[in-house]
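>>> no FASTA, just this:
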């Protein structure tokens, strides 16, 4: 079995193929936190597709069909696997871009991989060996989020599990570290530390400003710091940035306090591309 990881990961097909490389042009993973409906998915996807085409930035569209780790039992979890896969298939047919979603159990991986291009391992589950192996064995790209409880150098063991299961196409994603109660901090040293492992590194700028459980029965967030952290991460030289976005985040069913307004995405991405160009000049 392979124990090597690819430093350049290609996702998707044809003109919509997206390349993630720590030394190449910045790429984007973006979309709403939760898949709310077909109409909503198509609205956000169409806006992002047009924007990324104008800016010349590769897009992987993301959304979650099931938010399995909500703070409250009564919180909305999403549209479900079967309907979610139908919508992802329709999005790919309409827009051509690759898509990403979370998997929470080993049993979900093969079914989700029939439609989705990137399987994402949630931060809370990044050490679950059976889940990592199942995701890796689908042959799809795996985006694994560094647990809030892990040191960046400990991600080498996560990467080894995926590579040893026969999958060299792995993205490592930084999304903050627990700092006391209900808050996270982003240690930018983690980006070059993980990049030294050989895999492309992605920075999740929206979950990095989350305040887990900060509103009692839901998570809070500090949207005003997304740009600051994203600029710092991109300036360090990374493969991609992960941004959750919504036209009305304050009324979104999940992670609203840390999602970027869809109308603010053009200005933010223009700034990030400028930082990326300097970092890689």
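That came through fine. Given the structure is predicted, the values throughout are model-derived calculations rather than measurements.
>>> can we go C-alpha only for contacts and neighbour counts from here?
OK.
>>> so residue 184 sits against residue 213, correct?
No: checked against C-alpha atoms under 8 Å, the pair residue 184 and residue 213 is beyond contact range at 11.5 Å.
>>> those two - which one has more neighbours?
The residue with more neighbours, out of residue 184 and residue 213, is residue 184; 20 against 17, by other C-alpha atoms under 10 Å.
>>> if I look at the more buried one, how far off is residue 177?
Here residue 184 is placed at a distance of 5 Å from residue 177 (C-alpha to C-alpha, to the nearest Å).
>>> mutual contacts of these two, please.
Common neighbours of residue 184 and residue 177, counting by C-alpha atoms under 8 Å, 6 or more residues apart in numbering, are residue 148.
>>> grab the longest helix from this protein for me.
Counting residues, the longest helix found in the chain (DSSP state H) is helix 38-55.
>>> second structure for comparison follows:
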């Protein structure tokens, strides 16, 4: 795990997967394909899927298989394909069990100020990826960072996923990426959640997935080397976040172009 974090501090990496675990079969198939694509394009690959989407707009929305079954599926994917995995926690009580399986514990944006959640994640000893709340600036992330640091964990990453702008819309201020980089930790651009339209489809979130690649390219232009994408074989049939996802058959071309942007900035 120390080796993984050292790599994430210096090399381009991709966190990707579906929004939620829809089935074991879907996860195994998608993890295998995403590993092939990302590694072929020269990125470190981390597989992500949620065992429970506790923050869905509607009480009737699909949430996932739950903690026990979801972690078993993630553990199988990790072992079968020899890849690091990550998932999000919504309650401090979930941290210990999740920390036994994943390499990175993800803190949802809505919950990034929750002290108990941050300290519980920190105490797992795993990398903690804190997603910036839609209502915070990049500099405001100083305080979530301090909570993890003061809980004894300095393996931290910070993720930009847009700021609330008016109703059912987000905007990305790329100054936030630059500001968060001053804390000395890896910064990630969440390209697909940044084009989400929260609650914008009458009881569920909408989005504009066609814009997601551009979010990543612009982040690469300001020096970001970590990227988060939700990808699905058929976004129209995804059980969560379909409108802002990237179709699997388009993903490799996105990564190719992203690599060219990073090379241009570096050169």
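Looks like it came in fine. Since the model is a prediction, treat every value here as computed from it, not as a measurement.
>>> TM-score for this pair?
The TM-score (TM-score structural alignment, normalised by the length of structure 2) is 0.97; 266 aligned residues with a C-alpha RMSD of 1.2 Å.
>>> what's residue 275 of structure 1 aligned with over in structure 2?
Superposed on structure 2 with TM-score structural alignment, residue 275 of structure 1 falls opposite residue 261.
>>> so which strand or helix has that match?
Element membership for residue 261 of structure 2, per DSSP states H and E: helix 248-266.
>>> how about that helix: buried residues?
Within helix 248-266 of structure 2, the residues scored as buried using 16 or more other C-alpha atoms under 10 Å are 248, 251-252, 254-255, 258-259, 261-262.
>>> in terms of secondary structure, what does it contact?
helix 24-40, helix 212-221, strand 226-232 (3 or more C-alpha pairs under 8 Å, 6 or more residues apart in numbering; DSSP states H and E).
>>> that helix vs structure 1, mean deviation?
For helix 248-266 of structure 2, the mean deviation from structure 1 after alignment is 0.9 Å (mean C-alpha distance after the TM-score superposition for structure 1).
>>> so who does the corresponding residue of structure 1 for residue 34 of structure 2 touch?
Matched by TM-score structural alignment, residue 34 of structure 2 corresponds to residue 48 in structure 1. Applying C-alpha under 8 Å, 6+ apart, we find residue 48 of structure 1 in contact with 30-31, 59.
>>> likewise residue 118 of structure 1?
11, 98-101, 140-143.
>>> give me the stretch of structure 2 that the helix or strand hosting residue 85 of structure 1 matches.
In this assignment (DSSP H and E), residue 85 of structure 1 forms part of helix 81-95. Helix 81-95 of structure 1 corresponds to residues 67-81 of structure 2 when matched by TM-score structural alignment.
>>> trace residue 130 of structure 1 over to structure 2, please.
Per TM-score structural alignment, residue 130 of structure 1 is aligned with residue 116.
>>> no, scratch that, I was asking about residue 215 of structure 1
So residue 215 of structure 1 corresponds to residue 201, using TM-score structural alignment.
>>> quick one on the thing from earlier: quick check, nearest of the contacts of residue 118 of structure 1 to residue 160 of structure 1?
Closest approach to residue 160 of structure 1 among the contacts of residue 118 of structure 1 (C-alpha to C-alpha): residue 142, at 12.7 Å.
>>> what does the closest one align to in structure 2?
Aligned counterpart of residue 142 of structure 1 in structure 2: residue 128 (TM-score structural alignment).
>>> so its match, which state does it fall into?
With DSSP: H, G, I helix; E, B strand; the rest coil as the basis, the three-state label of residue 128 of structure 2 is strand.
>>> surely it touches residue 156?
Yes: using C-alpha under 8 Å, residue 128 of structure 2 makes contact with residue 156 at a distance of 4.9 Å.
>>> around residue 236 of structure 1, how many other residues sit close by?
18.
>>> contacting residues around it?
Contacts of residue 236 of structure 1 by C-alpha under 8 Å, 6+ apart are 188, 191-192, 279.
>>> list just the nearest of those to residue 239 of structure 1.
residue 191 (10.1 Å).
>>> and residue 106 of structure 2, what pairs with it in structure 1?
So, by TM-score structural alignment, residue 106 of structure 2 is matched to residue 120.
>>> do I have it right that residue 79 of structure 1 meets residue 33?
No: counting by C-alpha under 8 Å, residue 33 is not a contact partner of residue 79 of structure 1; they are 11.9 Å apart.
>>> helix, strand, or coil at the counterpart of residue 188 of structure 2 in structure 1?
In structure 1, the residue matched to residue 188 of structure 2 (TM-score structural alignment) is residue 202. Assigned with three-state DSSP, residue 202 of structure 1 falls in the strand class.
>>> wait, residue 202 of structure 1 sits on residue 171?
Yes: taking contacts as C-alpha under 8 Å, residue 202 of structure 1 lies within contact range of residue 171: 6.8 Å.
>>> wait, residue 262 of structure 2 touches residue 226, no?
No: using C-alpha under 8 Å as the test, residue 262 of structure 2 is too far from residue 226 to be in contact (10.9 Å).
>>> list the contacts for the spatially most central residue of structure 2?
Centroid check for structure 2 by C-alpha atoms, centre = their mean gives residue 228 as the closest residue, at 4.8 Å. By C-alpha under 8 Å, 6+ apart, residue 228 of structure 2 lies in contact with 14-16, 188-192.
>>> corresponding residue for it in structure 1?
So, by TM-score structural alignment, residue 228 of structure 2 is matched to residue 242.
>>> against residue 252 of structure 1, how distant is that match?
Relative to residue 252 of structure 1, residue 242 of structure 1 is positioned 18 Å away (C-alpha to C-alpha).
>>> kindly report the same for residue 102 of structure 1.
As judged by C-alpha to C-alpha, residue 102 of structure 1 and residue 252 of structure 1 stand 18 Å apart.
>>> how about residue 170 of structure 1?
Distance, residue 170 of structure 1 to residue 252 of structure 1, using C-alpha to C-alpha: 30 Å.
>>> so these two - more neighbours on which side?
The neighbour count for residue 170 of structure 1 versus residue 252, taken as other C-alpha under 10 Å, is higher for residue 170 (28 against 17).
>>> map the more buried one onto structure 2.
Structural alignment (TM-score structural alignment) places residue 170 of structure 1 against residue 156 in structure 2.
>>> hang on, isn't that match packed against residue 127?
Yes: under the criterion of C-alpha under 8 Å, residue 156 of structure 2 is in contact with residue 127, at a separation of 5.7 Å.
>>> circling back: now do the contacts for the match of residue 170 of structure 1.
127-130, 145, 148, 185-186.
>>> between these, which is nearest residue 207 of structure 2?
Distance to residue 207 of structure 2 across these (C-alpha to C-alpha) is lowest for residue 130, with 22.0 Å.
>>> and residue 251 of structure 1, what's its match in structure 2?
Aligned partner of residue 251 of structure 1 by TM-score structural alignment: residue 237.
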